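Colleague: pasting the structure only:
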């Protein structure tokens, strides 16, 4: 129900914006995600490197202002490490949380000149899949044992995630563009309500405008 409502609202916003726009520009982009989780986190949390890709559309109201919407597949999450050792005995564990979303950034765009622009606005993401890969190694009495498994954790992750995105884009005359953006999570992804955990991601992208 929430997914359908979000899509209806986005389509309505597109229709209203298109009616006021002087020009529409569209393109495609892809790039690197440097993702992390913040909040009630146990263990040593590290960034997870992954990717994003999708389409970009901008409604231009003037040479200086526009509204940009995107539809992206974005893989984010985080990595965790923990280790202990004492008197010849050791324990180490690693976990990788993999979260896949369809993300819809809705951004106001300010064109400083023909090449450089700044963007900011909300981002709504819909969860596609969530899993955690866990592995551990234990050394005891000179013997080492290892264990690993991958678990579906989608039941513990909220379907909708809301964040705030801000970044900058540099566009070449040929239509090729490069952008850097940071998305700060505003809502907790924990569906059980036991912890306050938020997504954060730095995105570095390259793309092409078709017109």
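Modeller: Thanks, I have the structure now. It should be emphasised that the depicted structure is a prediction, and the values quoted were computed from it without experimental measurement.

Colleague: CA atoms for contacts and neighbours, from now on please.
Modeller: OK.

Colleague: any idea how far residue 130 is from residue 12?
Modeller: Distance, residue 130 to residue 12, using CA to CA, to the nearest Å: 29 Å.

Colleague: which of those two has more neighbours?
Modeller: Neighbours per residue (other CA atoms under 10 Å) separate residue 130 from residue 12, with residue 130 holding more: 20 against 12.

Colleague: If you count contacts, what does the lengthiest strand in the chain end up packed against?
Modeller: Among the segments of the chain that qualify as a strand by DSSP state E, the longest is strand 116-140. Contact here means 3 or more CA pairs under 8 Å, 6 or more residues apart in numbering; DSSP states H and E; on that basis strand 116-140 packs against strand 89-111, strand 143-152, strand 160-171.

Colleague: Format these as JSON lines; extra columns: mean neighbour count.
Modeller: As requested, the helices and strands packed on strand 116-140 are exported to JSON lines (neighbours: other CA atoms under 10 Å):
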{"stretch": "strand 89-111", "mean neighbour count": "19"}
{"stretch": "strand 143-152", "mean neighbour count": "11"}
{"stretch": "strand 160-171", "mean neighbour count": "20"}
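
Colleague: Distance to residue 65 for those - can I get that in a markdown table?
Modeller: Formatted as a markdown table, the helices and strands packed on strand 116-140 follow (distance: least, CA to CA, whole Å):
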| stretch | distance to residue 65 |
| --- | --- |
| strand 89-111 | 5 |
| strand 143-152 | 43 |
| strand 160-171 | 14 |
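
Colleague: and here's the other structure:
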């Protein structure tokens, strides 16, 4: 067992020593299609995200990409008011701090990505409630990077913090309201551009 660990450690050191790490700053932006789970009569709200990134490329197969973004999320709810239906957009706007690991297939431009995101709420337009001030999310997606540094990506972002605090709340019959947990869900379609790194 110790021999296996030692061999794995030596291989890791050898790979790291030969890696030519390349750091490239960049910008990213695109369209958010966001909604909230377990809300009746709601639908997807369309908005945007915008931010910066630093792509740390370890080799042609793997890179790590820290990101800082402004993301406009929430959902759209249809109300019947004075004999007609009208839509109301509920805003949940976040500063998101995250990092995705990107795995390139055969060293090509096509990649899959995954990583965590910590979201800090900076604004909302809720009147009768006060949504949580932060969210923890997991991001996954696919993309393609052109040789000039332009990248096209599609991501799914799933929140894990109940934004209304229902998680673990019990009713009069001592039943947990876990079916009422309200979570952020976002589909992001966008582009990014990385400048030539060192």
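Modeller: That came through, no problem. Values in this document were obtained by computation on a predicted structure and should not be read as measured data.

Colleague: coming back round to it: which one, of the helices and strands packed on strand 116-140 of the first structure, ends up nearest to residue 58 of the first structure?
Modeller: Proximity to residue 58 of the first structure, assessed across these by CA to CA, is greatest for strand 89-111 (8.5 Å).

Colleague: which residue lines up with residue 183 of the second structure in the first structure?
Modeller: Aligned against the first structure by TM-score structural alignment, residue 183 of the second structure finds its counterpart in residue 198.

Colleague: Its match belongs to a helix?
Modeller: No - with DSSP: H, G, I helix; E, B strand; the rest coil as the criterion, residue 198 of the first structure is located in strand rather than a helix.

Colleague: That one and residue 39 touch, don't they?
Modeller: Yes - contact status for residue 198 of the first structure versus residue 39: in contact at 6.4 Å, counting by CA atoms under 8 Å.

Colleague: Neighbour count for those two, which is higher?
Modeller: In this comparison of residue 198 of the first structure against residue 39, neighbours counted by other CA under 10 Å, the higher total goes to residue 198 at 22 against 11.

Colleague: That one: what's it in contact with?
Modeller: With contacts defined as CA atoms under 8 Å, 6 or more residues apart in numbering, the neighbours of residue 198 of the first structure are 37, 38, 39, 185, 186, 187, 188, 189.

Colleague: can you count the residues close to the fourth one?
Modeller: By the measure other CA under 10 Å, the count of residues near residue 185 of the first structure is 22.

Colleague: Distance-wise, check it relative to residue 203 of the first structure.
Modeller: Using CA to CA, one gets 14 Å for the distance from residue 185 of the first structure to residue 203 of the first structure.

Colleague: Next: the third one.
Modeller: Counting by CA to CA, the gap from residue 39 of the first structure to residue 203 of the first structure is 20 Å.

Colleague: likewise the first one?
Modeller: Remark: distance between residue 37 of the first structure and residue 203 of the first structure (CA to CA) = 15 Å.

Colleague: Could you check how many residues crowd around residue 186 of the first structure?
Modeller: Residue 186 of the first structure has 16 neighbours, counted by other CA under 10 Å.

Colleague: which residue lines up with it in the second structure?
Modeller: Across the two structures, residue 186 of the first structure finds its equivalent in residue 160 of the second structure, going by TM-score structural alignment.

Colleague: Then residue 108 of the first structure?
Modeller: Aligned against the second structure - with TM-score structural alignment as the criterion - residue 108 of the first structure pairs with residue 101.

Colleague: How about residue 52 of the first structure?
Modeller: That one, residue 52 of the first structure, aligns with residue 49 by TM-score structural alignment.

Colleague: Okay then, goodbye and thanks.
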